[in-house]
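Undergrad: Dropping the sequence and predicted coords here.
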Amino acid sequence: MRPTTSLSLSLLSTLLLLPISTLAAFTGEAEADGVKFDFTQLKTHSVVVEHKQDPSVLKSTYTINPAGKIELSKDEKEDRCPDGTQVCMISRLWYGDKPDEHAAQIISFGNVESPKDSEPEYTIMRDEEKKVLGLNVTFHGPEYGEKKLKQNAIVKFLCDQEMTGLEEPDKDGKGTNALKFVAYEGDQTVTLEWRTKYACEKPLGEAPAPSQGSWGFFTWFIVIVFLVVAAYLIFGSWLNYNKYDARGWDLLPHSDTLRDLPYLIKDFLRRAVNTFQGSGGRGGYSAI
């Protein structure tokens, strides 16, 4: 017997399923019905569910990485899902405070390393007023159990502006968990809900994220000119110091020109002013 929980009736009553799309592998980004979703800011997350089975307790841990495969510990050799797994379910019997030596159940859903065998499907969720509720992603797994039932994991990314999706309980189990177990129905379909602001539709006119692209041509031109001038001054100063034992201003290349530069500029401006003033006078002979 497996733990089950009824789905949210309010969600089901307002859910409109649009045409299903498939992905070779779900890496946290998707576009459905003109709406783009980006869950790459989320990280690997887990939720633990307990189900009493006297005299033991069955604890099931559901772990998901929406942006790729779950990074597995090197210490775990037996009780773990295969490499490349995106959604992992591991159930273990506990007797008091002692866990059973081996897991009772290990099921994997979705595999980024063999996407042809587990192509995920996704569809946008809207209410009756066409408001975006989130994204529904289905990860497929292998056949499992005596009946060889095809396993599936449905992850509902639900819009919640108040949650980032990174919330999780502390070591004592206190605190809110953004990831919620909903049901494991018919020993073949797991349903999880993940509340996050990243499942919300961005308002029209919202400014896009600042570009992280490379510098423009003008910026590179300024940088290159600065580096060339600096290199010229450093090399010229070094040459004057070693060859002529120069000091102070004499270290700089063309130091005489640099000293006279203020006077040259002043003389240039005076000539320019005189030229403009002279051009404004009347032509012809002057009166006697």
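TA: Arrived safely, thanks for sending.
Undergrad: CA atoms for contacts and neighbours, from now on please.
TA: Fine.
Undergrad: can you tell me how far residue 244 sits from residue 47?
TA: For residue 244, the distance to residue 47 equals 77 Å [CA to CA, to the nearest Å].
Undergrad: this is the comparison structure:
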Amino acid sequence: MNYFRLILFIASVCAIDISNKHLRPYDLNKIAGLHEVTTELETPPSITKSVWYLNIYDSQDKDGKDKMDVENCPDDSQICGITEVLLNGKEPVVSEVVAFSRNLKPSIETNDNNVTVQLTGAYWGKQSIAADIVFECSKDGDYDKDLLELVGWNRQQLELRIKSKAACRSDNKGRKDDKNKDKDKDGKHDSDSDGSWGWFTWFFILGVIGFAAYIIGTAWLNVSNRGSSNEAFSEFVDAVVEVVSRIPGFLRELAGKIFGSSNRGGYSAV
């Protein structure tokens, strides 16, 4: 199985931002927004109701919201759980609020079948808590919003899951943005490689012209000194043949040095 892990440490995270370059091979933007899942437990004479909210944020969407607009949840939450106690004839009583701030630094694990976002460093009172959000590939699924599932919560570790074809990896998606990464970074064209190629070209041309002038001048001096051009012409022809025979090898070596160095690139996860 093609499996790799990407650990991202981000200074400021606006919820789970799916525009991150490591998530581009997926269609998670199609399930961006607020998701929720509800569970109820009979606790006679009351009913205990828990609702978990997950905000999937796309910073490239001008209508995207990085704040969770849910009553009783902190505004800076990317995950929030509200537990209420329901009694007949009485207003619900909020008994628990669990929140994971959008400023937490996540790690991201990806493979061909799912994407897992791990959040650590949150606290519920004095208790340290963590969360795993698993985006599971489901080719038969859809992009409906009612996709969030509560896998488990033991008051220390939360696990949420979304099954959707939006979590299926597409190797061709997002590559256009990185195709010319080495030549065009942060909107600036890398002119050094083009400039170096032009400089070498002119250097080579001038060198050939200078060498040819040297051969012709030498032949002319030989003719003047010896009074005959036959031997000088023969030497000239031999010299030209030798120079021409060396040109292909020189060009291959020159091109290898230029293009070999300019094609080095790629990036590693932060």
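TA: Nice, I can see it. Note that the structure is predicted; figures quoted are calculated from it, not measured.
Undergrad: hmm, back to that, look at residue 244 and residue 47 of the first structure and report which has more neighbours.
TA: residue 47 (18 against 11; other CA atoms under 10 Å).
Undergrad: And the more buried one? What does it align with in the second structure?
TA: Under the alignment (TM-score structural alignment), residue 47 of the first structure pairs with residue 37 of the second structure.
Undergrad: buried residues in the helix or strand that that match is a member of?
TA: Assessed by DSSP states H and E, residue 37 of the second structure sits inside strand 33-43. Judged by neighbour count (16 or more other CA atoms under 10 Å), strand 33-43 of the second structure contains these buried residues: 33, 34, 35, 36, 37.
Undergrad: What of stretch 108-121 of the second structure?
TA: Within stretch 108-121 of the second structure, the residues that count as buried by 16+ other CA under 10 Å are 108, 109, 110, 112, 113, 114, 115, 116, 117, 118, 119, 120.
Undergrad: and residue 188 of the first structure, what is it in contact with?
TA: 144, 149, 150, 151, 152 (CA atoms under 8 Å, 6 or more residues apart in numbering).
Undergrad: Scan those and report the most crowded one.
TA: For the contacts of residue 188 of the first structure, neighbours tallied by other CA under 10 Å; top is residue 152, 25 neighbours.
Undergrad: And that residue, how far from residue 47 of the first structure?
TA: 17 Å.
Undergrad: swap in residue 191 of the first structure?
TA: Distance from residue 191 of the first structure to residue 47 of the first structure, by CA to CA: 12 Å.
Undergrad: Okay, and which of the contacts of residue 188 of the first structure map to strands?
TA: Applying DSSP state E to the contacts of residue 188 of the first structure, the entries found in strands are 144, 149, 150, 151, 152.
Undergrad: And the helices in the second structure, which stretches?
TA: Per DSSP state H, the second structure carries helices over the ranges 175-178, 191-226, 230-262.
Undergrad: which one of those helices lies closest to residue 51 of the second structure?
TA: Closest of the helices of the second structure to residue 51 of the second structure is helix 175-178, at 37.7 Å (criterion: CA to CA).
Undergrad: Helix, strand, or coil at residue 269 of the first structure?
TA: Following DSSP: H, G, I helix; E, B strand; the rest coil, we place residue 269 of the first structure in the helix state.
Undergrad: Translate it into the numbering of the second structure.
TA: For residue 269 of the first structure, no residue is aligned by TM-score structural alignment.
Undergrad: need the strands for the stretch 1-150 of the first structure, in chain order.
TA: Under the criterion DSSP state E, counting those that start in this stretch, the stretch 1-150 of the first structure contains strands at 16-17, 21-22, 29-32, 35-38, 45-53, 56-64, 85-95, 98-99, 105-111, 121-126, 132-144, 149-159.
Undergrad: The second one - contacts with which helices or strands?
TA: Under the contact definition 3 or more CA pairs under 8 Å, 6 or more residues apart in numbering; DSSP states H and E, strand 21-22 of the first structure sits against strand 121-126.
Undergrad: hmm, try it at 10 Å
TA: With contacts taken as 3 or more CA pairs under 10 Å, 6 or more residues apart in numbering; DSSP states H and E, strand 21-22 of the first structure sits against strand 29-32, strand 121-126, strand 132-144.
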